[in-house]
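J.: structure for the following, please:
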Amino acid sequence: MFRSTRLLTVLSLLVVAGLIFSACTPAATPTAAPEVKPTTAPQVQPTKAPEVKPTEPPPPPPTAEPVGRKSKDPTVFNYLKFGDPETLDPHIDYESAGIGILFNIYEGLIVYDGAEPLKFVPQLAKAIPEPVTADDGSVTYTWEIIDGVKFHNGDDLTTEDVAYSFWRSMLLGDPNTPAFLLLQAFFDVDDATQLVDPEGNLVGDPEALKSADAATLEAACQRVKDAVTFDETKRTVTMKLVHPWGPFLPTLAGGAWATIMDKKWNVENGDWDGDCKTWQNFYGIPTESGILRDKTNGTGPYMLDKWEPEQEVVLIANPNYRKGEAVIKRAVYKNVQEFGTRFAALQAGDADAIDLGSVADRVQMDTLVAEDCDINTGECQPTDNPNGILRAYKGRLPLTRTDIIFIFDTGENSPYIGSGKLDGQGIPPTFFQDLHVRRAFNYCFDYDTYIQDVQLGEGVRSLAVTLPGQPGYDGTPIYEHDLAKCEEEFKLAEWKAEDGTSLWDIGFYMQIGYNAGNTGRQAIAEILAQNIGQVNSSFFISPLALPWPLFLRTRQQFGMFTSGWIEDIHDPHNWYVPFLTANGTYSFRAKMPKELTDKYAPYIADGVRETDLAKRAVIYSELNKLVHEDAPFIILSLAPSKHYEPLYLKGWYEGLNRNPLVNEWYFYEFSKD
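T.: Sure, this is the predicted structure:
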């Protein structure tokens, strides 16, 4: 059976030989386009991803307790992962490498009630208020703030700090940040610049914003401040929304964008001082030059000790935390690209937790499991592995998925699209604006191989951009792996070379990007490259891995990239906005054409305002069919998550960590035997 030699070699070395050798990630260099070869009719054979063979750990001496059953230091938690935070500014960070760190440092008004993704309890608020609806349709929440809270530097928490934090989160973030989550709830806009220019001409353009009319800028800021007011005497913060917003409480609990910062400390460090005359000067500052990129001062149980980019982030317990000092005194996030190195550290007891590069890595992890546990009851049963050092929980609700995102306009100077022309040596920047090209790629991808060989048969095809069980999901049509239809769509493509030669006859070359260390995404890129080469030997795709922060900054320059989305709130709106709106996290970067975002907008707006689930399902069902027809990305599959932890760790199952929306680890709940 046909097997991609490159795919086999790359993934086999990552998963097996990586247990012995540790490799450094090379500098990311665009690959040169290959010499164009004459097109020949390809022999179509099934795609086969590499077999993943578990590596057996060496047996311990007969009389010795297995290494890793006891913690080497019960006060330190060592977490080995791949990828560095983009920033530690809680209102700007919007990626998975930073959010877990920030969850330990900062706090919000409310937080999840243990493992429940749709239940909440107060954190910095005394109680969760009932909303009050006015005659004009607006909704008001009045929060009473608890006393006796101090920031890490000793400053007292004030109600002004709370209000200021919401002003800042809404006003300073561009479309690369989570600002839209609050702005949509409060004002029904995606970006603060739309309060200045409702047509959206200033979105994501800091310099243009600074040139706007001063009075209009100040008035926009004042609208935000009027929507979130404070009264220090009553110890209250009042929030006014323009209309009811169903996912408002999930939005407040969902992430660092709604956490509270110390206004006084922010200003002392050069950040915005809350003056409406100057907010535009702080809008859209690139993360790499952000004022508070590497500084933190929260109210949470952990404080930042140090951040050495691309090396490690170290947190230390807050000795003055109002609920008592944490048992785990030091949490160390180490950036280790190779799974084999991370796995070896776990075996040796030098790591308490590690990131997996893909579902396939569970094969190795399962060789260390001593207890299999029920995610619903918490009951554990011993395995037949007396040398195991881990317990495992299977079947946790998956609230994340990785897909392939098409870029509709890479820009003229992209280093990842070869020549930048349709000449067999590259692609034009707007290559994926051709509907037939997008559909061809959807038909070419071998979904079953990905599910069976990379997701170990545990994956289930996604029907829509949203999740199973959400309204409108069921019944959505999907693309199947069909090389004949792939070929047919490529031949229907409107692209032609300067001499009139068709896309099918001249071929193309491009690179597909993914973040280094994520072997699951590497497999996706390799499978697609192989499939495309099968349908036409003049079609070339070269996968390219980049370090996480660089990948985040440059992925919109690729013709396409593979990346994932983790729910902020458990609601379909949190999938449609980032993927389908004009200013969405992915659609904005992808330069999705206005004709598409305008088409989707009424469905998204109607769906989020509708409270009847059956009516919501009808709206979203129609939207999902439109998305299928337009094929703006390749929607892949979901696999149930599996949690691994050392036998000596206590506290994961009982608290917030089991919540599927809590990313990574909340160390305050942990202790070790």
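
J.: C-alpha only now, for contacts and for neighbours.
T.: Will do.

J.: Glu218 belongs to a helix?
T.: Yes - the assignment for Glu218 is a helix, going by DSSP: H, G, I helix; E, B strand; the rest coil.

J.: pull the contacting residues for Gly607.
T.: Each residue near Gly607 by Cα atoms under 8 Å, 6 or more residues apart in numbering is listed here: 573, 616, 619-620.

J.: and those residues, which of them are in helices?
T.: 573, 616, 619-620 (DSSP state H).

J.: ok, now which ones touch the nearest residue to Phe441 once chain neighbours are set aside?
T.: Nearest residue to Phe441 in three dimensions, chain neighbours excluded: Cys486, at 6.8 Å (Cα to Cα, 6 or more residues apart in numbering). Contact partners of Cys486, counting by Cα under 8 Å, 6+ apart, are 439-444, 535.

J.: centre of the chain to whichever strand or helix holds Cys486, how far?
T.: Taking DSSP states H and E as the criterion, Cys486 maps to helix 483-492. The offset between the C-alpha centroid of helix 483-492 and the centroid of the whole chain comes to 32 Å, using Cα atoms, centre = their mean, to the nearest Å.

J.: try stretch 502-520
T.: Distance, centroid of stretch 502-520 to centroid of chain: 22 Å (Cα atoms, centre = their mean).

J.: distance across it, terminal residue to terminal residue?
T.: 34 Å (Cα to Cα, to the nearest Å).

J.: check the gap between Lys491 and Asp231 for me.
T.: Relative to Asp231, and taking Cα to Cα, Lys491 is found at 66 Å.

J.: stretch 237-254: which residues count as buried?
T.: 237-245, 247-254 (16 or more other Cα atoms under 10 Å).

J.: give me the subset of those lying in strands.
T.: 237-241 (DSSP state E).

J.: could you save these as CSV and add columns showing distance to Ala464?
T.: Below are those laid out as CSV (distance: Cα to Cα, whole Å):
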residue, distance to Ala464
Val237, 39
Thr238, 37
Met239, 34
Lys240, 33
Leu241, 30
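
J.: so for this structure, the centremost residue is which one?
T.: Trp565 (4.2 Å; Cα atoms, centre = their mean).

J.: for it, helix, strand, or coil?
T.: strand.

J.: I figured it was touching Thr402, is that so?
T.: Yes - contact criterion Cα atoms under 8 Å: Trp565 and Thr402 qualify, at 6.5 Å.

J.: quick one: Leu544 is in a strand?
T.: Yes - assessed by three-state DSSP, Leu544 belongs to a strand.

J.: what's the neighbour count on it?
T.: 22 (other Cα atoms under 10 Å).

J.: surely it meets Met510?
T.: No - Leu544 is beyond contact range of Met510, at 10.2 Å (criterion: Cα under 8 Å).

J.: this one next, for a side-by-side:
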Amino acid sequence: LTGYPTLRDVAAAALGREVDDLHTLTPEEQAKVYNGYIDPAVEVDGENVVFHLPKPYPPFITIIAHSGSWSSILDKEWCIEEAGCWDGQPDTWEKWWNPGGGEVAEASELFNIENGTGPFILERWDIGVEVVFKRFDDYWGEPAKIERAVIKKTPEWTDRFLWFKAGDADIVYVPRAHQPEVEGLPGVVSVHHLPTLSMNPVAFFVAPVVTEGNEFIGKGPWDGLGIPPDFFADIRVRKAFAMAFEYDTFIEEILLGEGYMTHGPIPKAFDWAYYQPEEELLWKYDLEEATRLMQEARDGEIWEKGFNLTILYNEGNETRRVAAEIFEANIEAMNPKFQIEVRAVPWKTYLGYMVTEKLPLFIVGWLADFPDPHNFAVPFVASYGTFSGWQGSYMIENIFEPIFDPLVEAGMATTDLAERAEAYYEISKQAHEYAIDVWLPQAEGIRNIRDWVQNYPFNPIFPGPYFYPMYKAYE
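T.: The predicted model follows:
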């Protein structure tokens, strides 16, 4: 709304100096920032709320209209009086800026209380165990058809399966490897080949990795143990890894035939922005060519010295484990001096290594926040993106900043879909040209429900069920 990417940048423009910590601003400085840049961006005109955008932002209305938490509308008086939120004064807002440093959800005043106009009331939230919603009979529209909806967190598949089979659970998440166990069960309906708004998994290259306190690259000068910090700065190494993955095998054996190859960060569901003919940009398994590239990389030094590379995955994620093991088997098959270790770690540990740029290669995925290609272009290829921003200074300074940042901006410079599509086509082409990541096969969506669940709407932007129109009956 202000034309600046962060509130720090807004403060810098308003005050004419860099501001590292907004909590240090005086009341007078806060008022200057608010009155000069924030307040003018939104105004009330009769019954209308008017947003003054400094430049086009195509998905803006979609984000505002979305029922997700990133654009929730709350009653101002309730927020101030009951929740203790910002009082709306222009010279006090710093106290409520970035609670918990953006890392501790519990620091938000709104963490465990709710207020809204939806069809359900939060009846109970047992953190880490279950959430219970109760029908709100005074809802402004037609009341929901079900009285309660319960979401249980049950990590163990065996428990979920037994409940589902017995009819004690209406909807369950089924890991792809266990899908055959529910196919054909009496009273179970499985819907296949659903489109998804995600890119998961993807293998990301980091160059250079952070060396301080890094157990994954070896100590001292590279002598064949560990890897050099800039191992993946050589595009031949990146291409070799992309060609050493058995895409068709992964689709057939891991995704049980219900998956597809893809290229670049734009999901196929955005058909207007997905480059065709896709065959031009799809990596193919070619171990002979991958071997040749590794022989040439770093003027033959890698082939002569060899390396030891560790690929981590988060515990319990079998898809990522298998992807890492495919890399391991095929890279090691090239040269006995090439050694890869695949290791499971807790998610918190994995995340810590990933965000500090200590993992030479990490495998992770992205689920859409809002249904627009921009929500994938930024995290995957912008220099400031969630994942691309963790891929090391070489990748950022030599690839993401000069090549992709202008394309990401071009994709948002107009509301014309054809013009936007050209920017996203080029992003996919350049992602292939520079081999920035390995775009692993994507799974088609599958939904498993009991046959008495009726009117379950499908919308790939919702990660879970939309309970409002649903009910239970035999029809």
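
J.: need the counterpart of the residue nearest to Phe441 of structure 1 in structure 2.
T.: Counting by TM-score structural alignment, Cys486 of structure 1 corresponds to Ala290 in structure 2.

J.: how much space separates Pro578 of structure 1 from Asn663 of structure 1?
T.: Counting by Cα to Cα, the gap from Pro578 of structure 1 to Asn663 of structure 1 is 18 Å.

J.: what's the answer for Asn335 of structure 1, then?
T.: Where Asn663 of structure 1 is concerned, Asn335 of structure 1 sits at a distance of 17 Å (Cα to Cα).

J.: coming back round to it: and the contacts of Gly607 of structure 1, which is closest to Trp143 of structure 1?
T.: Of all the contacts of Gly607 of structure 1, His573 has the smallest distance to Trp143 of structure 1: 25.2 Å, by Cα to Cα.

J.: thought the closest one was touching Tyr603?
T.: No - counting by Cα under 8 Å, His573 of structure 1 does not reach Tyr603; the two are 10.4 Å apart.

J.: show me the common contact partners of these two, please.
T.: Common neighbours of His573 of structure 1 and Tyr603 (Cα under 8 Å, 6+ apart) do not exist.

J.: could you pull out the helices for the stretch 1-150 of structure 2?
T.: Shown for the stretch 1-150 of structure 2, the helices assigned by DSSP state H, counting those that start in this stretch span residues 7-15, 27-33, 60-65, 76-78.

J.: quick one, which of those is nearest to Gly220 of structure 2?
T.: So among the helices of the stretch 1-150 of structure 2, helix 7-15 is nearest, using Cα to Cα, at 39.0 Å.

J.: what is the closest one packed up against?
T.: helix 27-33 (3 or more Cα pairs under 8 Å, 6 or more residues apart in numbering; DSSP states H and E).

J.: which parts of the helix it packs on are buried?
T.: Those would be 29-33, for helix 27-33 of structure 2 by 16+ other Cα under 10 Å.

J.: what do you get for stretch 360-370 of structure 1?
T.: 360-362, 364-370.

J.: ok, now stretch 105-118 of structure 2?
T.: Going by neighbour count (16+ other Cα under 10 Å), the buried part of stretch 105-118 of structure 2 is 108-109, 118.

J.: how many residues are close by Glu595 of structure 1?
T.: Other residues lying near Glu595 of structure 1 total 9 when counted by other Cα under 10 Å.

J.: what does it align to in structure 2?
T.: Alignment note (TM-score structural alignment): Glu595 of structure 1 maps to Asn398 of structure 2.

J.: just His436 of structure 1 next, same as before
T.: By TM-score structural alignment, His436 of structure 1 lines up with Arg236.

J.: hang on, the earlier thing: which residues does the counterpart of the residue nearest to the centre of structure 1 in structure 2 contact?
T.: Per TM-score structural alignment, the equivalent position to Trp565 of structure 1 in structure 2 is Trp366. Each residue near Trp366 of structure 2 by Cα under 8 Å, 6+ apart is listed here: 198-201, 376.

J.: hmm, 7 Å instead?
T.: Trp366 of structure 2 is in contact with 198-200, counting by Cα atoms under 7 Å, 6 or more residues apart in numbering.

J.: now the contacts of Cys486 of structure 1 as TSV including distance to Asn104 of structure 1?
T.: Below are the contacts of Cys486 of structure 1 laid out as TSV (distance: Cα to Cα, whole Å):
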residue	distance to Asn104 of structure 1
Arg439	43
Ala440	44
Phe441	41
Asn442	40
Tyr443	43
Cys444	43
Val535	49
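
J.: just the ones of these in helices?
T.: Using DSSP H, the contacts of Cys486 of structure 1 in helices are 439-444, 535.

J.: would CSV of those residues with distance to Cys276 of structure 1 and neighbour count be doable?
T.: Shown next, in CSV, are those (distance: Cα to Cα, whole Å; neighbours: other Cα atoms under 10 Å):
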residue, distance to Cys276 of structure 1, neighbour count
Arg439, 47, 25
Ala440, 50, 26
Phe441, 48, 26
Asn442, 47, 28
Tyr443, 51, 25
Cys444, 52, 26
Val535, 57, 22
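
J.: which one of the residues you listed sits closest to Ser414 of structure 1?
T.: Phe441 (20.8 Å).

J.: ok, now how distant is the closest one from Phe432 of structure 1?
T.: Taking Cα to Cα, one finds Phe441 of structure 1 at 10 Å from Phe432 of structure 1.

J.: I'd assumed Glu312 was in contact with Lys306 of structure 1.
T.: No - with contact defined as Cα atoms under 7 Å, Lys306 of structure 1 does not reach Glu312; the gap is 8.1 Å.

J.: who has more neighbours out of those two?
T.: Glu312 (19 against 14).

J.: identify the residue of structure 2 aligned to the more buried one.
T.: So Glu312 of structure 1 corresponds to Glu130, using TM-score structural alignment.

J.: and its match, what does it touch?
T.: 150-153 are the contacts of Glu130 of structure 2 under Cα under 7 Å, 6+ apart.

J.: mind doing that once more with 10 Å?
T.: 124, 150-154 (Cα atoms under 10 Å, 6 or more residues apart in numbering).
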